[in-house]
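Asker: My questions concern the predicted model and sequence given below.
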Amino acid sequence: MDRSNTGKLRVGIVSANWGATAHLPAWRLLGDVEVTAICTSRKESAEAAAKQFAVDRPFWDFEAMCADPNIDVIDAGTNPILREKMVTAALNAGKHVVNQLPFTASLESAERLVALQREKGVVGAAACSVVGLPHLALMKEMIDEGSIGEVYQVHCSWQMSFFLKIFPGFPYTWFGKSGLGVSVTRNQGSHMLHALLQVFGPIESVVGRMETQAKTWDLPSGETMAVETDDTSHALLRFASGAMGTLTTSWTAADSPGFHIDAFGSKGRLRLDALAYPSVASAKLYAAKSDFAIAPSGHEVPVPERLRRVDGRIVEADPNDGTGGQRVSLARLFEGFSRAVRDGGEPPASFARSLEVQRTVEALYASHRRKAWVDLTPGADLG
């Protein structure tokens, strides 16, 4: 694949919503990347987005964008059903791909995309900003170094109030529609599973329970919308290491208490906390040594500069960047992706890891249907 005259990786973004407001500024933190194109479904909106975000080339046909020889990477937004078509077209055109989460709408779709990515010999990753979080990287380093000894328990929770009240102009009411591959388990759950697999390794079996607790949404138009997707999910996890875990998530949780991962080991404890959305602006990592005590004694662990760098420099969180501080985490993720394109190897949140996450999500739904533990070993029945 030819590069531009500057030698930079040329990125085309599909989406004028999250792709433009969050991914675009993250890509622009990397000196070896240039975002050269943006695509929406209509000529008028594509041209308007290109002008608004100072992108040279508007597209309103994703197939034309994927076929363009002057684009190296497709960063695909929109819902999982449409994204599968976009990612397939991009891979068939020999493009490297950044896919959103949920990765796909089904395990079969995920297997098809991963097989095609491997066949074409290109790099693929999911845009999981939590994996790019410096605090998560430090947590993994400390666990790998034996800081808390053998890991016994892992608890992960993400509680947000996104859908307790629908505000005018909110663009994601389609998250309540079935058949599009979205739900709190598939969306927030996928991000959480990427983080857990990154730090604690494979999961071998699960129990899951999903509910739709807010049965209807009151829309600003005065209409009432029936909700067809789960908004609350609880799971038990058994890691291949022997550790036991829990995963709980909701997007109808009052007060949006945020995200945490709590790990208990034979020698101590690590807790990653983030009010609201996990980012460099909200996250903190706490550590404690094993000791008999009635009250917790953890202290905050500062993140070293080397883990806060993007393209060789420290980038501070911008409270006005419209991403909840995710720009830095996404940029670190994209930097790893760019490195994999340039030097080879697997990027963070790779397609292979995304397939592992998809299998775990499908196992959770299978468990919900069966009311039983579900095994995740290769060839296990997830129907």
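Answerer: Arrived safely, thanks for sending.
Asker: Going by C-alpha atoms from here, please, whenever you check contacts or count neighbours.
Answerer: Will do.
Asker: who touches whichever strand or helix holds Thr88?
Answerer: With the criterion set as DSSP states H and E, the secondary-structure element containing Thr88 is helix 80-92. Under the criterion C-alpha atoms under 8 Å, 6 or more residues apart in numbering, residues 62-63, 66-67, 74, 76-77, 96-97, 99, 101-105, 109, 113, 116-117, 120, 122, 180-182 lie in contact with helix 80-92.
Asker: tell me the centre residue of the protein?
Answerer: Closest to where the C-alpha atoms of the chain average out (C-alpha atoms, centre = their mean) is Cys128, at 2.4 Å.
Asker: Give me the secondary structure label for the residue lying closest to that one once chain neighbours are set aside.
Answerer: Residue nearest to Cys128 in three dimensions, not counting chain neighbours: His191, with 5.9 Å by C-alpha to C-alpha, 6 or more residues apart in numbering. Three states are possible here, and by DSSP: H, G, I helix; E, B strand; the rest coil the one that applies to His191 is helix.
Asker: also this one, for the comparison:
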Amino acid sequence: MTKKPIGVGIIGASKTSWAAVAHIPALRLIPDFKLVAVSTSNQASAQAAADAFGAAYAFDNAHDLANCPEVDLVVVSVKVPTHRQLVTAALTAGKMVYCEWPLGNGTPEAEELTALAQAKGIRTFVGLQAVARPETRYLQQVLAEGLIGEVLSTSVLGSGMSWGATVNQAGQYLLDPANGATLLTIPVGHLLAAFARVVGDFQHLSATLARRRTQVTLQPENISLPQLTDDQVVVTGVLAQGAVASLHYRSGTTAGLNFHWEINGTKGDIVLSGDSGHYQLAPVSLQYAPSGEALRPLPIPVELVGTEEPAQPVRGLYEAYQAVLNDLRHDTHYAPTFENGLHLHRLLDRITQASAEGRTLNVDLAAQLNN
């Protein structure tokens, strides 16, 4: 691509949206991107957002935004059920797309969108920003260099923060799995995207999905609502290189460990810890110990983390857009694409199937991607 700024149009960029909280502040920190257009569900809110964020164009529909000549990259930042319609509009207009995760509301939609992008030869990206975190990239580096020797096992314990005993009005959307935003798809999905880059894909796995809370309380109304989605996710198995892996995500929060990821090797151990199981957007600390020694901080080199990194959640999107920019400028393929998103959708299907059938399943996702 040329060195001119990449024109960005954001679908779902109202003044109080997630795009306003994370996407737009991140883009402002990268001069190679220029926010040129926003769209919402009505013209008044779109114009208010455009005025607030300095965008030249405001639209009340995705079609007009996608067809705006100054838009090079369409960002889809809305709830999962509308991803298919909006991404399709952007691809039909021939525009590159960054779609938040999950890519589709289920694997069939992800397959359709990936096939459409491939048929048109369009660069695509999916918002699995944990992959671009400095911590993820540094773990890839030190494991490849043999810091802890051969990886023997890895384990993750995480809290979903949401899907707990209480919910607010905005959180009601998370209670119905038909909306595509569950404990499995959101915090577990984001974690597994980075997990695969660091320690590799599952070769085979077994799983347990359970719904332990069937009712939750809507606050502040104090109304009981049905909880329809699984609020416990357990996955165990063997990775492609032979390491044993386990993962357990719980709903809500705990007084104990809300995020703990260990990687155990023949020469030592690495531990990541934090206060939230949403690895894609929460701060974490990184520690390391040679075999037989105590844990000590494992600092990330400044060339990976930078000197003036923004705070989360902006940091996660900032790193994600930096990875997108690098891929576009240098024709590389590190940032997660629609193909990577489809791969993850199929892995989550395999986890669901393993739980439903109560047996260990092989995970031949490479073959599935070629089908």
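Answerer: Nice, I can see it. Not measured: the values here are computed from a predicted model.
Asker: just to revisit the earlier point, for the residue nearest to the centre of structure 1, give its distance to Ala331 of structure 1.
Answerer: 11 Å (C-alpha to C-alpha, to the nearest Å).
Asker: can you check Phe259 of structure 1 too?
Answerer: 20 Å.
Asker: for Arg28 of structure 1, same thing?
Answerer: From Arg28 of structure 1 over to Ala331 of structure 1 (counting by C-alpha to C-alpha), the distance is 8 Å.
Asker: picking up where we left off before, who has more neighbours, Phe259 and Ala331 of structure 1?
Answerer: For Phe259 of structure 1 against Ala331, the residue with the higher neighbour count under other C-alpha atoms under 10 Å is Ala331, and the figures read 27 against 23.
Asker: so the more buried one makes contact with Ala26?
Answerer: Yes: with the criterion set as C-alpha atoms under 8 Å, Ala331 of structure 1 and Ala26 qualify as a contacting pair; they are 4.5 Å apart.
Asker: Do you have the strands of the stretch 1-150 of structure 2 handy? List them.
Answerer: Across the stretch 1-150 of structure 2, reading from the start of the chain, the strands by DSSP state E, counting those that start in this stretch fall at 6-11, 33-39, 57-59, 73-76, 96-100, 124-127.
Asker: Structure 1: which residue goes with Ser285 of structure 2?
Answerer: Structural alignment (TM-score structural alignment) places Ser285 of structure 2 against Lys284 in structure 1.
Asker: how about the nearest residue to that match, chain neighbours excluded?
Answerer: Here the nearest residue to Lys284 of structure 1 in space, its sequence neighbours aside, is Asp273; by C-alpha to C-alpha, 6+ apart that works out to 5.3 Å.
Asker: which ones are touching the one you found?
Answerer: Contacts of Asp273 of structure 1 were listed using C-alpha under 8 Å, 6+ apart, and they are 258-261, 282-285.
Asker: before we move on, what about Gly12 of structure 1?
Answerer: For Gly12 of structure 1, the contacting residues are 35-39, 65, 71-75, by C-alpha under 8 Å, 6+ apart.
Asker: so, if you compare the contacts of Asp273 of structure 1, which one comes nearest to Ala340 of structure 1?
Answerer: In terms of C-alpha to C-alpha, no member of these lies closer to Ala340 of structure 1 than Ala283, at 26.7 Å.
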